[in-house]
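Q: let me see the structure of the following:
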Amino acid sequence: MTPFSGPFTVAQARSAGLPQAKMHGSDYVRLFHGIYAPAGAIDLRVRCEAARLLLPDDAVATGLTALRLRGLDLGTDLPVTFVTRQSVRMRHGGINLRTVAELPRHRGWIAERSEACAFLLDSEPLVPAVTAVDRALHRGMVTRSDILAAPLTTRARRAFAHVAVGAHSPRESKLRLALTLAGLPRPETQGRIEADGKLVAQVDLLYRHFRVALEYEGGQHLTDPEQWQKDITRYADLVRLGFTVVRVTAERMRKPDEVVNEVFRGLVDHGYPGPAPRFNPSWWAAVG
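A: Next comes the predicted model:
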């Protein structure tokens, strides 16, 4: 029987009489330098509890770590992200620690969702940060008003301007950002198209005025014959109504500039007077 039910330090192992050779066996797993846990289901909470053995007592989980702990289905467990008021340097791989003047509002050692979003928008690259906040909004974990009520830095406010309610998947968020960061207008999310008082389609992204509809095709669109037939009928109806339909897949997004240029051509065909998209190094760094 292991003397530990959760993460422990090497010093705690010695005090419990656990031989070092035993720690390195199949019954235990090393999570961080000097921190072990019984082998088994190692999830994010266990990793955070392990990290807390190395962190200041006031450390609070925030950013994507806090959102994942509260149920966000996006991102990876590592690195775990914490903040503290203490001036310390953390050199442990897999742990991000930032010193802040004020800790975010938190329950236990986990930041509130709104403040975790605010931290994310301030600290992470634009596309993954906005994508995660879009997802949190879609899942009903937080509202725009909640985020705006949290302390927002100038950088966070700029990033928040790119956030949208209604993005049904991270891929849709990334597609929208590829368009807007290249200088194209911001499309509607989940745009509803009606004719004769009846719903024809609800598309992922919509340029209503210029009659361009974008759909991100997931694998189910190709493997489900019934869904495939519905898609064909729906797209035919949209074309009949004068819409240009741009269908996007993960494979196509490997060359995002080509997708953006196709959307631009569709906009121009329907009277868009704006400039061509710009694919500068910052765009490629964000989207490519």
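
Q: switch to C-alpha atoms for all contacts and neighbour counts from now on
A: Fine.

Q: H221 versus the closest residue to R14 other than its chain neighbours, what's the distance?
A: Closest residue in space to R14, ignoring its immediate chain neighbours: Q20 at 7.9 Å, by CA to CA, 6 or more residues apart in numbering. Q20 is 53 Å from H221, where distance means CA to CA, to the nearest Å.

Q: who has more neighbours, these two?
A: H221 (15 against 11; other CA atoms under 10 Å).

Q: distance of that one from P19?
A: H221 is 55 Å from P19, by CA to CA.

Q: kindly report the same for R30.
A: Distance from R30 to P19, by CA to CA: 15 Å.

Q: so between these two, which is more surrounded?
A: Using other CA under 10 Å, the more surrounded residue of R30 and P19 is R30, with 17 against 11.

Q: helix/strand/coil for that one?
A: Under DSSP: H, G, I helix; E, B strand; the rest coil, R30 falls in the strand class.

Q: assign the residue lying closest to it once chain neighbours are set aside to helix, strand or coil.
A: Leaving out its chain neighbours, the residue that sits closest to R30 by CA to CA, 6+ apart is Y36, at 4.4 Å. Secondary structure, three-state DSSP: Y36 is strand.

Q: to compare against the first, here's another:
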Amino acid sequence: MPPRARSLPPTLGDVFTTARAREMGVTSRRLRATDLEHAFRGVRIAPEGDAGTDGRPLATDRRKRARVIRRARALTAVMSPHAFFAGETAAAIYGAPLRHGFDPESDLIVAVHAPHRPPRRQGVRGIKVVPSLASIVEYLGMRVSSPASTWAMMPELGERALIQLGDFLVFVPRDDRGKPRPEHRLATMTQLHNAASIFRRRGRAELLRAFARVRVGSASPLETDYRLAAEDAGLPEPALDVEVRDRAGRLIGISDAAYVSQRVIVEIEGDHHRTDRDQWDRDIAKYAALAAEGWEVIRLTARHVRAYPPSGPELVRAALARRS
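A: Next comes the predicted model:
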């Protein structure tokens, strides 16, 4: 059995430079140990705790995003002060929906403003951008292209993915009591539009076309996909992220979409609604309360929304006809 690796100083953290480690008395031999990941030259990543084996999509996406953030933090330790994360790397850092097949081990996208030179380092794809096309913010202790700039720098995603990303960025989070927290959203509609409209922006027409279909209130790509499918099917545009209250004014719940005049609610249910027992119990109580207040609830899954043709809009159309 190989000898157990000597413990590292607890104040060193899980991502550190070899120079700092040596200053704290860590030997070169310990820094070469196989339990430390040699992420980038001069940087080490300590072993990660048990990440779990949950294979559900949401859990998988969380692990992928956590991995990107971990690698980005490692690179930040040796990155030029002029550089910042951009593109898909920045989107992952913000917690945005990941495209199908996203690889968290792919090259990190690092940008600089002209006239600085883009970085050349293994595991990094360096790019150079005109300063007016990418503003920079600090997020999670890292320099990152602003949320709106990140969105506008990726016209190659295609219209649907741009709409999904735009919906994510402008969504207004709520606290555990259901109160909106607009100060915590990542971008505003105005910021997205301004970023897309910059003169000589690559893919400007594609971005503006996608922006025209971005809405505030879709909390997930599946909710965005329902909204787009319903729009394409000719249904009226629903209210999104709706607070539904009983006759006494008490909050029953936050519904994904509502056709208020017909008192029809659409709930878009990911797999966690089925597999999480607490969520399942909350859903049953919520739907009973909504029915008692005269609402009809249409529950849709990914199969109703993403099949071709999608059946969800027709189920909603029938409910609206019943309620007209």
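
Q: can you map out the helices along the stretch 51-200 of the first structure?
A: Along the stretch 51-200 of the first structure, counting by DSSP state H, counting those that start in this stretch, helices occupy 63-69, 113-123, 126-138, 144-149, 154-160, 170-181.

Q: let's have the ones you listed in CSV, adding mean neighbour count.
A: Shown next, in CSV, are the helices of the stretch 51-200 of the first structure (neighbours: other CA atoms under 10 Å):
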stretch, mean neighbour count
helix 63-69, 25
helix 113-123, 25
helix 126-138, 24
helix 144-149, 14
helix 154-160, 17
helix 170-181, 22
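
Q: looking at these, which is closest to A201 of the first structure?
A: helix 170-181 (16.6 Å; CA to CA).

Q: with the second structure overlaid, report how far that closest one is off on average.
A: By mean CA distance after the TM-score superposition for the first structure, the fitted helix 170-181 of the first structure averages 3.2 Å away from its aligned residues in the second structure.

Q: hmm, who's touching that helix?
A: The contact list for helix 170-181 of the first structure, computed with CA atoms under 8 Å, 6 or more residues apart in numbering, reads 127, 130-132, 134-135, 162, 167, 185-187, 204-205, 216, 256, 260, 283, 287.

Q: ok, now stretch 259-270 of the first structure?
A: 178-179, 182, 184, 210-212, 244, 246, 248, 252-253, 276-277.

Q: can you tell me which of these are buried?
A: Buried subset of those (neighbour count, 16 or more other CA atoms under 10 Å): 178-179, 182, 184, 210-212, 244, 246, 248, 253, 277.

Q: L120 of the first structure: which of these is nearest?
A: Out of these, the member with the shortest distance to L120 of the first structure (by CA to CA) is A178, at 19.5 Å.

Q: from the contacts of stretch 259-270 of the first structure, which is closest to I232 of the first structure?
A: Nearest to I232 of the first structure out of the contacts of stretch 259-270 of the first structure is V246 (CA to CA; 13.0 Å).

Q: right, and the closest one touches Y207 too?
A: No. V246 of the first structure lies out of contact with Y207 (CA atoms under 8 Å); the separation is 11.2 Å.

Q: please name the residues that touch the aligned residue in the second structure for A116 of the first structure.
A: Mapped onto the second structure by TM-score structural alignment, A116 of the first structure lines up with T150. Going by CA under 8 Å, 6+ apart, T150 of the second structure touches 86-88, 90-91, 134.

Q: any chance of those residues in TSV, with distance to R143 of the second structure too?
A: Shown next, in TSV, are those (distance: CA to CA, whole Å):
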residue	distance to R143 of the second structure
A86	9
G87	13
E88	14
A90	9
A91	13
A134	12
